[in-house]
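Q: The sequence and its predicted three-dimensional model are supplied below.
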Amino acid sequence: MREAIETAATRADCVADSAGGLTFHISDWVRPEPGSYDDWSGALVLVRRGAGPADDAEVRLPLGPTADGRLQAALPGTVALPEGRWDVFVAYGEQEPRRLVPGLHDLRSLVDRRPGPSTSPLSVRIPYATKHGNLSLRTWRRVPHAEAGEIRLEDGTMTVSGRLYRVEHPDGWLDGAVAEARCRRDRSLVCTAPVRGDGATFSFTLDYARLAERWGGGADLWDLWLRPADGAAAPVRLARILDDVADKKEIFTYPVRTVDAPHGTAAVRPYYTVDNDLSVRVADPD
């Protein structure tokens, strides 16, 4: 992975489209040398964090001038980017790439995004500012995808509604499907609930007391999946990625509910992981 270097105040504005693409506009770039753009060889460079030398660790997008004097690079939704976090640089010729900082982001097309029918992988890219103030992208690439929507908490249960994407026949996929809560501490512990399907939409209800039955203190984390009937397809992780929020863990928060368990009183709440996947935490009360 390329090490971060000291950043000049070069900003990139980002515009998202409903197909998962991004366009980058650089308005305060200083030309490396005087003259025209006839010999321009600039690039926007995306570098994936944590990628090994044999991985797809770098993507270069050509930069070109626009009529208003800015530089522009396009990242179409059809360009396959592995899931992860990508740091954004600008480069000219053989010069060392420099980190970009966020400018104005127009992400309106990502809010309540509803992808059209397709069986191709679903590409999601959300630009965001790192804790150091640099520009990065959070990317997902999933097929199929189970998008979590409303989460309703009542009477010691949680009811999750959502929608299935990127399957050829979603009606048949949901017939007989179940929701699975898988315990990270012990993968043999799985709690299931029937799924109610209506076209591509689904819902299910999990009983908190069932999740707490095998809890023995500390914190148990349960990851939520959809599993089709009869092993017709691979299970799908529930996540919420079809909006403009790159990191939901500290933003989408849900109240804690307490339930009686064999070990004692347990505090239970749903939450989104650092990857925006949906999970449930069973732990000691604060």
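A: Great, that's in hand. Here the structure is a predicted model, which means the values were calculated and not measured.
Q: all contacts plus neighbour counts: C-alpha atoms, from now on.
A: Fine.
Q: Contacts for stretch 218-236, please.
A: Identification of contacts with stretch 218-236 by Cα atoms under 8 Å, 6 or more residues apart in numbering yields 144-146, 173-185, 237-238, 277-284.
Q: Show me where the stretch 101-250 of the chain has its helices.
A: 170-174, 208-212 (DSSP state H, counting those that start in this stretch).
Q: deepest of these, which one?
A: Scoring the helices of the stretch 101-250 of the chain by mean neighbour count under mean count of other Cα atoms under 10 Å gives helix 208-212 as the most buried, with a mean of 21.
Q: Out of the helices of the stretch 101-250 of the chain, which gets nearest to residue 52?
A: Each of those has some distance to residue 52 by Cα to Cα; the shortest is helix 170-174, at 35.9 Å.
Q: helices or strands next to that closest one in the packing?
A: Packing partners of helix 170-174 (3 or more Cα pairs under 8 Å, 6 or more residues apart in numbering; DSSP states H and E): strand 196-198.
Q: What helices and strands are in contact with the strand it packs on?
A: Other helices and strands packing on strand 196-198, by 3+ Cα pairs under 8 Å, 6+ apart, are helix 170-174, strand 201-207.
Q: let's bring in a second model and compare:
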Amino acid sequence: MKPTSTTEEFTIVSAPAPAFDAGNPSADCIADSAGGLTFDLDAPHGTDAAAHWSGALVLRPRGAEDESADVLLPLAPTGEGRLRAVLPSTVALPEGRWDVHVASGEEPPRRLLPGLADLRSLVDRRPGPSTSPLAVRIPYATRHGNLSLRSWLRGPHAEAGDVHVGDGTLTVCGTLYRVEDAAAWLAGAAVEARLRRDPAVRVAAAVTAGGDQDRADFSAVLPWAALGEHWHGGTDVWDLWLCRGAGEEEVRIARLLDDVADKRHVFVYPARSLSTTGAPAQAIPCYTCDNDLSVRVEERPPVG
């Protein structure tokens, strides 16, 4: 009996991309002095054998409601059972906090945990001569133990240096970067303390400048008494700016050129008593959550 012929349908199915193991994977970070970052993480089992495998490191701005602002960095096997993604300094990453995820195949992006971080190149970083915005990216562990980045993009940039807390004055030193002629920029410039609750209230001090064309050091001396005159209780915050002149360019003074993502509890300065018309007060230089330099004026706690 002749066999009955049948028509068979053949469906070509691609094997699914190798998946990461249960739990969130971790990524090691290496920073370079130009502001770039390299991320290395363990590859899923079978990655090297699956030529079609693809994945990406996903940088998502904190608080984003959708994926439209995501920055995708392709992941590629390194040949050592690891994957690598690179964020070059030339890729503009807007200022803010970016949560780091990994995406593979059809899996939804998963948060990455922090691994080893080599940030030595960020310590005492000295940007080269350029007028392009300065890119600073510092990886850090969130309070929930996840990997995130703090990104700054500033030009010009006034890098805070030594802060001298005297009995009657506050001396602020810094360095100006990312301007065409730093000496000319600083000619006639001033450091301004601006009262955050009323920015029209300002205390200014002329700068003393030094340096060369591409980089210039500056310093200014602010009197504590001038800040105390405007305090009427509670907590006042004065933000410090480097200003070229009325109506001209102004730059927030900040400390960014190191490996510390949040300086609030790392750089701690002594308090100085203020003479006010009300309760005893004190002034304390401090850094904000964005590493900008400010001065906090508040009631002085009782002694003993």
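A: It's in. Predicted model, so just to flag it, every value in this text is computed and none were measured.
Q: quick one: contacts for residue 188 of the first structure?
A: Residues near residue 188 of the first structure by Cα under 8 Å, 6+ apart: residue 182.
Q: What lines up with it in the second structure?
A: Counting by TM-score structural alignment, residue 188 of the first structure corresponds to residue 200 in the second structure.
Q: mind checking which of the helices and strands packed on strand 196-198 of the first structure is nearest residue 160 of the first structure?
A: Residue 160 of the first structure sits nearest to strand 201-207 of all these, at 5.4 Å, using Cα to Cα.
Q: just to revisit the earlier point, JSON lines for the helices of the stretch 101-250 of the first structure, including distance to residue 130 of the first structure?
A: JSON lines is the format used below for those (distance: least, Cα to Cα, whole Å):
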{"stretch": "helix 170-174", "distance to residue 130 of the first structure": "37"}
{"stretch": "helix 208-212", "distance to residue 130 of the first structure": "35"}
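Q: Just the buried residues out of the contacts of stretch 218-236 of the first structure, in PyMOL syntax.
A: Selecting just the buried residues from the contacts of stretch 218-236 of the first structure in PyMOL takes one command, with 16 or more other Cα atoms under 10 Å as the test:
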select buried, resi 144+145+146+173+174+177+178+179+180+181+182+183+237+238+277+278+279+280+281+282+283+284
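Q: Looking at the contacts of stretch 218-236 of the first structure, which are in strands?
A: Among the contacts of stretch 218-236 of the first structure, the ones falling in strands (DSSP state E) are 145-146, 178-183, 237-238, 278-283.
Q: Run a quick neighbour tally on the equivalent of residue 227 of the first structure over in the second structure.
A: If you follow residue 227 of the first structure across to the second structure using TM-score structural alignment, you land on residue 243. Look at residue 243 of the second structure: counted by other Cα atoms under 10 Å, it has 23 neighbours.
Q: The residue lying closest to residue 243 of the second structure once chain neighbours are set aside and residue 241 of the second structure, how far apart?
A: Of all residues not flanking residue 243 of the second structure in the chain, residue 250 sits nearest, at 4.3 Å (Cα to Cα, 6 or more residues apart in numbering). Counting by Cα to Cα, to the nearest Å, the separation of residue 250 of the second structure from residue 241 of the second structure is 7 Å.
Q: ditto for residue 75 of the second structure
A: Per Cα to Cα, residue 75 of the second structure is found 40 Å from residue 241 of the second structure.
Q: out of the two, which sits in the more crowded spot?
A: When residue 75 of the second structure and residue 241 are compared for neighbours, residue 75 comes out ahead with 24 against 21, by other Cα under 10 Å.
Q: Can you find the partner of the more buried one in the first structure?
A: Under TM-score structural alignment, residue 75 of the second structure pairs with residue 63 in the first structure.
Q: ok, that match touching residue 42?
A: Yes: using Cα atoms under 8 Å, residue 63 of the first structure makes contact with residue 42 at a distance of 5.2 Å.
Q: pretty sure residue 87 of the second structure is touching residue 38, no?
A: Yes: Residue 87 of the second structure is within contact range of residue 38, at 6.3 Å (criterion: Cα under 8 Å).
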